[in-house]
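S.K.: Here you go, sequence then predicted model.
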Amino acid sequence: MSEAFMALWASIVRTVVPIVVGAVLGWFASVNITLDPEFGGLLTALLTTLLTVIYYVAVRLFETYISPEIGWLLGYAKTPDSYSKDQQGRYEAE
């Protein structure tokens, strides 16, 4: 497989995993809260969004400042190369 495809795949995995984790955590957080059904759906969506952002930011900070191996919590330990520029200022995936 090409490097561009591998970088694309890594970025997709590193995007989807936090969404799934946030959805599961949001559901678990709201499952025992008894509310109006209409508000319950809104609360679950809000908790999912909030927990997804918190999870992603926390893992990225830990990955950057503590250990790159923590990136496995995003589904792929290596950050995608397509996010970095080469010496001439071009993106590597171009």
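M.R.: On my side now, so go ahead.
S.K.: From here on, just use CA atoms for contacts and neighbour counts.
M.R.: Noted.
S.K.: Tell me which residue is most central in the protein.
M.R.: Pro18 (3.4 Å; C-alpha atoms, centre = their mean).
S.K.: what about it, which SS state?
M.R.: Classification of Pro18 using DSSP: H, G, I helix; E, B strand; the rest coil returns helix.
S.K.: these two touch, right, it and Tyr55?
M.R.: Yes - applying C-alpha atoms under 8 Å as the test, Pro18 and Tyr55 come out as touching, 6.6 Å apart.
S.K.: hang on, the earlier thing: for Ala29, see how far away the residue nearest to the centre of the chain is.
M.R.: As judged by C-alpha to C-alpha, to the nearest Å, Pro18 and Ala29 stand 16 Å apart.
S.K.: dropping in the other structure now:
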Amino acid sequence: MNLFASLMRTVVPIAVGVLLGLAARAGLDLDDATVTATLTTLYYALFRVLEEAAGRIGWEPLRVVAGVLLGWARPPAYNPPGEGAAR
């Protein structure tokens, strides 16, 4: 489950960045890769900061919305090294 959550939280911001890049490209003379990378980074950073801030102040609805907009309602949780690892 953590792998799926991690992948969703990577793929969704990229997809949104591509869509925002296409929207921004209409009428702009910018390199597609630059627009997409910039918008993807800004999108991810904005909602990740909101998610973290909402968690710190205990505002659960904002944390959930920010998480959903990142592709998964909660950040993936990872086991500490050595726990649950195959030996």
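M.R.: Noted; the coordinates are in hand. As the structure is a computational prediction, the values presented were derived from the model and not from experiment.
S.K.: What does the superposition give as a TM-score?
M.R.: Overlay of the two chains. TM-score (TM-score structural alignment, normalised by the length of structure 2): 0.78; 77 aligned residues with a C-alpha RMSD of 1.8 Å.
S.K.: Residue in structure 2 paired with the residue nearest to the centre of structure 1?
M.R.: Taking TM-score structural alignment, Pro18 of structure 1 has Pro13 as its aligned residue in structure 2.
S.K.: ok, now Phe28 of structure 1?
M.R.: So, by TM-score structural alignment, Phe28 of structure 1 is matched to Ala23.
S.K.: Can you report how many residues lie near its match?
M.R.: 12 (other C-alpha atoms under 10 Å).
S.K.: how about the helices of structure 1, start to end?
M.R.: In structure 1, the segments counted as helices under DSSP state H are 3-30, 37-65.
S.K.: Glu94 of structure 1: which of the ones you listed is closest?
M.R.: helix 3-30 (8.0 Å; C-alpha to C-alpha).
S.K.: any idea of the angle the closest one forms with helix 37-65?
M.R.: Angle, helix 3-30 of structure 1 to helix 37-65, by axes from the mean of the first three to the mean of the last three C-alpha atoms, to 10 degrees: 130 degrees.
S.K.: buried residues in helix 3-30 of structure 1?
M.R.: By neighbour count on 16 or more other C-alpha atoms under 10 Å, the buried set for helix 3-30 of structure 1 is 7-8, 10-11, 14, 17-19, 21-27, 30.
S.K.: quick one on the thing from earlier: quick check: the match of Pro18 of structure 1 touching Tyr43?
M.R.: Yes - using C-alpha under 8 Å, Pro13 of structure 2 is in contact with Tyr43, at 6.6 Å.
S.K.: that older thread, from the buried residues of helix 3-30 of structure 1, which two are the most distant?
M.R.: Taking C-alpha to C-alpha as the measure, these span a maximum distance of 35.1 Å, between Ala7 and Ser30.
S.K.: any idea how far the closest residue in space to Glu51 of structure 2 that isn't next to it in sequence is from Ile14 of structure 2?
M.R.: Using C-alpha to C-alpha, 6 or more residues apart in numbering and skipping residues adjacent in sequence, the residue nearest Glu51 of structure 2 is Arg63, 4.5 Å away. The gap separating Arg63 of structure 2 from Ile14 of structure 2 is 20 Å, by C-alpha to C-alpha.
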